[in-house]
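>>> sequence first, predicted coordinates after that:
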Amino acid sequence: MKLRFTKMHGAGNDFVVIDATRRPFAPTPQLLRRLTDRRFGVGCDQVLVIEPPSTPDVDFDYRIFNADGSESGQCGNGSRALARYVREAGLSAKDRIRVRTSTSVLELACVDGGLFRVDMGLPRLEPAQIPFAAAARAPRYTLTLANGDAVEIGAVSMGNPHAVLRVDAVDDAPVEQIGKALQAHPAFPQSVNVGFLQVLSPARARLRVYERGVGETLACGSGACAAAVVGRLWGLLDAVVDMELRGGTLRIEWQGEGQPVLMTGPAEAVFTGEIEWPN
C-alpha cells in the first residue's frame, strides 16, 4: 500500500509525520529504520504519529519514534511541528490543543508570527523520576566515564532524560565522544540525551545535543528546555533565555520550581509524499 506522510522540521530537527487518526499505524523497528534512512527512505531524525485520543482530556495521542526504531516519550521540536500539521491538515481548528505522549500531556499553541509554543510541563528533578542513579537530588553530579575522565552534569527529565554539561565553546566540545559515554553510563538505566551548554549571557546561550537513538541533531527542543532549567539552577541563566542551536533559536521560559517550562519556536512543512509500505 501507499503510506502518505509529511516531512517537517523545527529549527532543523526534522520529522516524518504520519496521520493515524483514521487508519492505525503499527511500525516495526525494521520498517522505521527504512523510513528514517536518508539514502534509502524519506530521511528524518524522528517519526511522529498522530492518533485518536485515548482519554477525553486530550485532543490527540502522539507517538515519537527514533531513527533506530526505539520510542521516545518527548520531542519538543516535534510537538511544534505536530501543532502546525494538525492545523494545516484540518484535524483541528483550535488555537490550543492538548496531546498525550507515552510520558506526558502537552499543551500546544499557535502564537504570533507563525511561531508555536509548547507547554512542556514541570521539569522532573528527582533522580528516580529521570531516571538517574543518585543517592539524593543535587544541582550538580560528578560521573566517572569508562575512560576514567570525570564530568560534572546537571540531570533533569522533560518527559525524557537529559544530562547537561557546561562547556567553554560548543564548537570545540567532544559531543560524540562524551555523548556516547554518558548514554552507556550505568547511572542512566534508560540511556540519556546529552546537552553541551555554552553560556553567552544570562539571556543567551548556545547548545548542542547528542540524542539517544539518533545521535547529534541540529536542534533538540526538550534538550533546550533541560539546558535552560539546569542553567537556571546553576545561577547562570535568566528565566527567559534564547537558546541557539545549530538549526535555529528557541526561546525557553522557566520561572523556577513548581512552574512549567515554555518553549517557543518555528515549525515548517517541507513536502508531502507517499512511500510503498507493507500492508
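Noted; the coordinates are in hand.
>>> for the rest of this, base every contact and every neighbour count on C-alpha atoms.
Noted.
>>> where along the stretch 151-279 of the chain do the strands fall?
161-166, 193-201, 204-211, 215-217, 240-245, 248-253, 262-265, 268-276 (DSSP state E, counting those that start in this stretch).
>>> structure B:
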Amino acid sequence: MSHTAAPRPFVKMNGAGNDFVVVDALERPFRPTEDQVRALGDRATGEGFDQLIAIEPSETADAFMRVWNADGSMVQTCGNALRCVGWLLMEATGSDRVVIDTAAGPTTASRAGDRRVTVDMGRPRLDWTQVPLSEDMDTRGIELQVGPIDAPVLHTPGAVSMGNPHVVFFTDRQDDGFVSGSGSLVEHHPLFPEGVNVGFADVQARDRIRLRVWERGAGLTKACGTGACAALVAAARRGLTDRKAAVIVDGGEMVIDWDADTDHVLMTGPVEIERTGLLPF
C-alpha cells in the first residue's frame, strides 16, 4: 500500500521583487531534497522563485525561518524573506512585532505601515574572519579586481557580512551582461571560502544608492535585502553616503538605516502576496 504525502499549501510572495515560495512547516516538517528544490524553483516548469522558505517552530522565537536558494543550497538568511515571513506571522498573531530565528541568528520584524515591514538585521560583521575571507584584509576595500591588472573594470570592493557574505563594488556599470558576467566570476573566487553575494552599487546621492546584486546560488535577482544592507554599510564606511539611505533595486525601493547608537542595520520595505497554491510533497 503506497502512502503519498498530502499536498502542502504555499504562499508565493515577494519583497521588492525578490520572490519566494513560503511553506508553513510549524506542524508538519518540510525537508525537500536539493533536486526537489531545484525543480520547484524552475521558472519554466516549477513554481519559480529566488528562494524557498520554510516557517518552522522555534523554542526561542515566534518561528524559525529556513532558506534554500533556487539551486538547492541551504543558506543562512534572506533579508527580503524576513519581511515577508514577519508580515505573515504578524497577520497570524495580530502582533505588531515578531522575533524570527534564522541560521544566522534571531531578528526582529515590526510593522512599518500597510504591507511595509522593518527588520532589525543586527550588527554588520566587518572583520575579515566574519565575512569570511580566506586572508586578512581591511574589509573597507579588499584586494580584488576584475579585468586587466593595469586597467581593472572593477576593483577594491567593500566586504560585509549581514549573516551572509557580501562584496560591494562601487560602479555605474549595471547592465545585465556586466553584472551577470562579473558576478558569476567573483561568486566563487578563492578569497571567499563560502562563496559570496556580489553587489554593484551606484551612489547617486548621500541618501540614495542604485543597486543590482548577483546572488550566491540564485544569480541576478530583482532585489536582495541583505545586499541592500551591505551596500549601505560599505558606502557609509567609505564616507560615500550617510548612515541612512534609500536603496533602489530592480523590483522597488528599500530604506536602510545603520543606527549609530545600536550599530544595528534596520531594513524597511514592501511585502507583496502574489498567489497561493499546493506543493505535491
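Yep, it's here. Just so you know, these numbers come straight off a predicted model, no measurement behind them.
>>> let me see the TM-score of these two.
Scored against TM-score structural alignment, normalised by the length of structure 1, the superposed chains reach a TM-score of 0.93; 273 aligned residues with a Cα RMSD of 1.7 Å.
>>> follow-up on the earlier one: okay if I get the strands of the stretch 151-279 of structure 1 as TSV plus distance to P52 of structure 1?
Conversion of these to TSV gives the following (distance: least, Cα to Cα, whole Å):
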stretch	distance to P52 of structure 1
strand 161-166	26
strand 193-201	29
strand 204-211	28
strand 215-217	29
strand 240-245	32
strand 248-253	29
strand 262-265	25
strand 268-276	21
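>>> could you dump those into CSV and include distance to Q46 of structure 1 and mean neighbour count?
Below are these laid out as CSV (distance: least, Cα to Cα, whole Å; neighbours: other Cα atoms under 10 Å):
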stretch, distance to Q46 of structure 1, mean neighbour count
strand 161-166, 17, 26
strand 193-201, 14, 24
strand 204-211, 11, 25
strand 215-217, 10, 19
strand 240-245, 18, 22
strand 248-253, 18, 22
strand 262-265, 18, 24
strand 268-276, 15, 13
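>>> which of these sits closest to A155 of structure 1?
Relative to A155 of structure 1, the nearest member of these by Cα to Cα is strand 161-166, separated by 4.7 Å.
>>> could you point out which of the strands of the stretch 151-279 of structure 1 sits nearest C225 of structure 1?
strand 248-253 (6.2 Å).
>>> where in structure 2 does that closest one fall?
Mapping strand 248-253 of structure 1 onto structure 2 (TM-score structural alignment) gives residues 252-257.
>>> mean shift of that stretch relative to structure 1?
Compared with structure 1 after fitting, stretch 252-257 of structure 2 deviates on average by 0.2 Å (mean Cα distance after the TM-score superposition for structure 1).
>>> skipping its backbone neighbours, what lies nearest the residue nearest the centre of structure 1 in space?
For structure 1, the residue nearest the mean C-alpha position is C75 (3.0 Å; Cα atoms, centre = their mean). Of all residues not flanking C75 of structure 1 in the chain, S222 sits nearest, at 5.9 Å (Cα to Cα, 6 or more residues apart in numbering).
>>> please name the residues that touch the one you found.
Q74, C75, G76, N77, M120, M158, N160 (Cα atoms under 8 Å, 6 or more residues apart in numbering).
>>> tell me the counterpart of R39 of structure 1 in structure 2.
Match for R39 of structure 1 (TM-score structural alignment): A44.
>>> what's the answer for A239 of structure 1, then?
Using TM-score structural alignment, A239 of structure 1 pairs with R243 in structure 2.
>>> state the number of residues packed around that match.
19 (other Cα atoms under 10 Å).
>>> what do we get in structure 2 for V86 of structure 1?
When structure 2 is aligned by TM-score structural alignment, V86 of structure 1 is paired with L89.
>>> one more: D61 of structure 1?
In structure 2, D61 of structure 1 lands on F64 (TM-score structural alignment).
>>> same deal with E211 of structure 1?
When structure 2 is aligned by TM-score structural alignment, E211 of structure 1 is paired with E215.
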